[in-house]
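Colleague: Need the 3D shape of this:
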Amino acid sequence: MGRGHRPERLGEEIRKIISELILRELKDPRLAMGMVSITAVEVTADGSYATAYVTVLGLDPKHEEREKEQEDVLEALRSAKGLIRREIGKKIKLRHVPDLIFKIDKSMDYGRHIDEIIQNLDK
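Modeller: From the prediction side, this is the model:
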C-alpha cells in the first residue's frame, strides 16, 4: 500500500509559508545579506521532521566569506524556528507541526561545477 503524496504536498505548503515569512515577517539583518530562497522542503513519511533547503543568492561564489554568510543565514532561520513553526501550525491544520531543519542547498554549486567540467572537456 502506497503512502500517497502527502509528504510532498505538505513540504510544498511549508516551503510557501517559510518563503512568505522570510519575505514579509522576519526582520533579522542576517537575512538581508542576499536574496534568501527556500528551494525545497522534504518532510519525513511520519511528518515529524521537515528539512528546508536554503539558497542565498547574490553572494559571490568565489568569495571567501561566503560560507560564513551562509551560516549566518542558517543561524537566523534557526533562531526564528519557533515563530516559523507557529505560523505553519496556524496556516496548516496539523496535529503535530514538524520540527524544522535548515540546510544550505548545494545543488547550484554542484551544477556550476559540472558546467565547468563540461566546458573544460571542449577545450
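Colleague: Only C-alpha atoms from now on, for both contacts and neighbour counts.
Modeller: Will do.
Colleague: And the contacts of the helix ranked longest in the chain?
Modeller: In the chain, assigned by DSSP state H, the helix with the most residues is helix 6-24. Contacts with helix 6-24, where a contact means C-alpha atoms under 8 Å, 6 or more residues apart in numbering, come from 31, 36-45, 47, 50, 52, 84, 87-88.
Colleague: by contact count, what packs against the helix or strand that comes right after that helix?
Modeller: Remark: after helix 6-24, the chain's next helix or strand is strand 35-43, criterion DSSP states H and E. When contacts are defined as 3 or more C-alpha pairs under 8 Å, 6 or more residues apart in numbering; DSSP states H and E, strand 35-43 packs onto helix 6-24, strand 49-57.
Colleague: Would you point to the one among these that's packed deepest?
Modeller: Ranked by average neighbour count under the criterion mean count of other C-alpha atoms under 10 Å, these are headed by strand 49-57 at a mean of 20.
Colleague: tilt between that one and strand 35-43?
Modeller: Put simply, strand 49-57 runs at 160 degrees to strand 35-43, going by axes from the mean of the first three to the mean of the last three C-alpha atoms, to 10 degrees.
Colleague: Another for comparison:
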Amino acid sequence: MKPTHDSKGPSQRQLRAGELLRHALAEIFRLEDIEDDELKGQLITVAEVRVSPDLKHATVFASALGGKPGDVIAKALNRHARFLRGELARRIELKYVPELVFRADHALDAAERIDELLRSPDVARDLK
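Modeller: Model prediction:
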C-alpha cells in the first residue's frame, strides 16, 4: 500500500532527484563548452531543480553570475536542453532522464532589492 502525502511539498524522492540533477548540471556547466554566443564566457549557476512527481520533467532555475540577465541565459539554455539532457544521461543513474525546462533564477535579484531597501535612509532611520 502506497503512503499518502497530505503535504503539498515535493516528496523526498523528488528532492533527491532534483539535487542529483542540480549537481550534475553544475558539473556539466563547469566542464563542457556549450557553443552559444549568449553563454560564451558566462559562469552559470543552478540554484534549484524542481522535479515532477513522476520524475519525467524538471524545471531548472539558473542564472549567470555577474553576467547577462537570467531570462537571456534561460532562453539560451532551453535551446540546448536536448544536448544537456544527453549529457545528464551519461552522468546520472535514473530510470528516466527528465525533460528539462530552464527558467531564470530571480532569487539574487530579490535579495539585492531587499538589501537595497534595508540600506535606504528611510528604513535605516526606522530601524534605530
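Colleague: What does the superposition give as a TM-score?
Modeller: Scored by TM-score structural alignment, normalised by the length of structure 1, the superposition of the two chains gives a TM-score of 0.79; 115 aligned residues with a C-alpha RMSD of 2.0 Å.
Colleague: hang on, the earlier thing: how about the longest helix of structure 1, aligned to which bit of structure 2?
Modeller: On structure 2, the counterpart of helix 6-24 of structure 1 by TM-score structural alignment is residues 13-31.
Colleague: if we can go back for a sec, so which of the helices and strands packed on strand 35-43 of structure 1 gets nearest Glu69 of structure 1?
Modeller: Checking those against Glu69 of structure 1 by C-alpha to C-alpha gives strand 49-57 as the closest, at 8.8 Å.
Colleague: If you count neighbours, what's buried in whichever helix or strand comes after that closest one?
Modeller: Beyond strand 49-57 of structure 1 in the direction of the C-terminus, DSSP H and E gives the next helix or strand as helix 66-79. Under the neighbour-count criterion of 16 or more other C-alpha atoms under 10 Å, helix 66-79 of structure 1 has 69-70, 72-74, 76-77 buried.
Colleague: helices or strands next to helix 66-79 of structure 1 in the packing?
Modeller: strand 99-104.
Colleague: So what touches the strand it packs on?
Modeller: By C-alpha under 8 Å, 6+ apart, strand 99-104 of structure 1 touches 48-55, 70, 74, 77-78, 81, 85.
Colleague: now do stretch 81-89 of structure 1
Modeller: Residues outside stretch 81-89 of structure 1 that contact it (C-alpha under 8 Å, 6+ apart): 14, 17-18, 21, 97-100.
Colleague: can you rerun that using 6 Å?
Modeller: If you take C-alpha atoms under 6 Å, 6 or more residues apart in numbering as the criterion, stretch 81-89 of structure 1 is touched by Val97.
Colleague: That stretch vs structure 2, average distance?
Modeller: Following superposition, stretch 81-89 of structure 1 is found to deviate from structure 2 by 1.6 Å on average (mean C-alpha distance after the TM-score superposition for structure 1).
Colleague: give me the stretch of structure 2 that that stretch matches.
Modeller: So stretch 81-89 of structure 1 is aligned with residues 81-89, judged by TM-score structural alignment.
Colleague: Show me what counts as buried in that stretch.
Modeller: In stretch 81-89 of structure 2, counting by 16+ other C-alpha under 10 Å, buried: 81, 84-85, 87-89.
Colleague: I'd like to check which residues are in contact with the residue nearest the centre of structure 2.
Modeller: The residue lying closest to the centre of structure 2 (C-alpha atoms, centre = their mean) is Phe61, at 2.5 Å. Going by C-alpha under 6 Å, 6+ apart, Phe61 of structure 2 touches 46-48, 103-105.
Colleague: Could you measure from whatever residue of structure 1 lines up with it over to Leu100 of structure 1?
Modeller: When structure 1 is aligned by TM-score structural alignment, Phe61 of structure 2 is paired with Tyr53. Tyr53 of structure 1 is 11 Å from Leu100 of structure 1, where distance means C-alpha to C-alpha, to the nearest Å.
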